[in-house]
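K.L.:
here's a sequence, model it:
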Amino acid sequence: MQEALATGPGPAWPGCAKIDRGLRKPRLRASDPLIISAAIMASRTPEDAIVQARRPLSPHLQIYRWYASMMMSILHRATGIALSVALLLLVWWLVALASGPDAFERVHSLAGSWFGLLVMFGITVAWAYHLLNGIRHLAWDAGYGFHPAQFRRTGMIVAVGTGVLTVLVWIAFLIAR
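P.N.:
Take a look at the predicted model:
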């Protein structure tokens, strides 16, 4: 016979379950949330279980208050993705360099156009932000910077440092050019 979880007058402690050997239909009481969760999740989809157990659904993004730390976390991930795409552009440049002067000239002329310079500027911003925020994450891994005041201060340092580092890199680039 199929065993099911049920509660009844038998358990010595509240919230404990006894095994129903199939002699009667399992009964679930609202006072036993763990038993309800186990029984509902075993027989239905997760969405049905949430509705059955009368649990709140996860809030949508419109409900959240956007904090600077939330935005910085999202930007850190986005800059990581952008740097992965930039790595593909670097590989394209290296393949063109190995392919000969005609292929290299095409890539070099595209990189020197206003669009190419704009892309390289964006890559520089992504690199600077990801670098500085990565250092911030290393400090967190060491256990530093979790106080809310330190959290905000290091976030501001990363934001301002990104701008300063980007400008310094581009000044060096323009001087070397």
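K.L.:
for the rest of this, base every contact and every neighbour count on C-alpha atoms.
P.N.:
Fine.
K.L.:
name the helices or strands packed onto the host helix or strand of S84?
P.N.:
Using DSSP states H and E, S84 sits in helix 68-99. If you count contacts as 3 or more C-alpha pairs under 8 Å, 6 or more residues apart in numbering; DSSP states H and E, helix 68-99 packs onto helix 101-112, helix 114-141, helix 148-176.
K.L.:
how about this one, so we can line them up?
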Amino acid sequence: MAEPKRVERPLSPFMIGPYYRPQMTSISSIMVRITGIATLGTVALLVAWLVAAASSESLFASINWLLTSLFGDLLLTAATWAIWYHALGRLRHLIWDLGYCVEVKANEVMGLGMFIGATVLTLVTVIVV
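P.N.:
Have a look, this model is predicted:
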């Protein structure tokens, strides 16, 4: 009996490179997952700040110094962008669940709008707060 011929195919669209051309829809979906994980890390850092405030003055001073330094400002600004992007991604999924904007062109526009919207909302947040 002859062996079946196996065809080499990519295993997943996340094999970005020679097998898969990135699209706005895939990149925005991947970014929603990344920003969700980044938001979890930010929450952990803020909880550590609160625990330090409740436990030790020296520990609080260390974590507070980190969060109020230039690095902390950049970190919290990036975290703000991640929170806004993730929130817009959830809104996009709600719109899809309602049956709207499911066409490819609308998805591409919404993906680009998420990047622009998160950036604008982050700038507004940084300026207001």
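K.L.:
what's the matching range in the second structure for the helix holding S84 of the first structure?
P.N.:
Under TM-score structural alignment, helix 68-99 of the first structure corresponds to residues 24-55 of the second structure.
K.L.:
mean deviation, the matching stretch versus the first structure?
P.N.:
Compared with the first structure after fitting, stretch 24-55 of the second structure has a mean deviation of 0.9 Å; criterion: mean C-alpha distance after the TM-score superposition for the first structure.
K.L.:
again, but for stretch 83-96 of the second structure
P.N.:
Mean for stretch 83-96 of the second structure is 0.8 Å (mean C-alpha distance after the TM-score superposition for the first structure).
K.L.:
give the aligned range of that stretch in the first structure.
P.N.:
Taking TM-score structural alignment, stretch 83-96 of the second structure hits residues 127-140 over in the first structure.
K.L.:
list the buried residues of the matching stretch.
P.N.:
W127, A128, Y129, H130, L131, L132, N133, R136 (16 or more other C-alpha atoms under 10 Å).
K.L.:
check stretch 23-40 of the second structure too.
P.N.:
Buried, per 16+ other C-alpha under 10 Å, within stretch 23-40 of the second structure: M24, T25, S28, M31, V32, T35, G36, A38, T39.
K.L.:
what comes into contact with that stretch?
P.N.:
A79, A82, I83, Y85, H86, G89, N107, E108, G111, L112, M114 (C-alpha atoms under 8 Å, 6 or more residues apart in numbering).
K.L.:
got the contact list for the third one?
P.N.:
Looking back up the chat, that one is I83 of the second structure. Contacts of I83 of the second structure (C-alpha under 8 Å, 6+ apart): T35, G36, T39.
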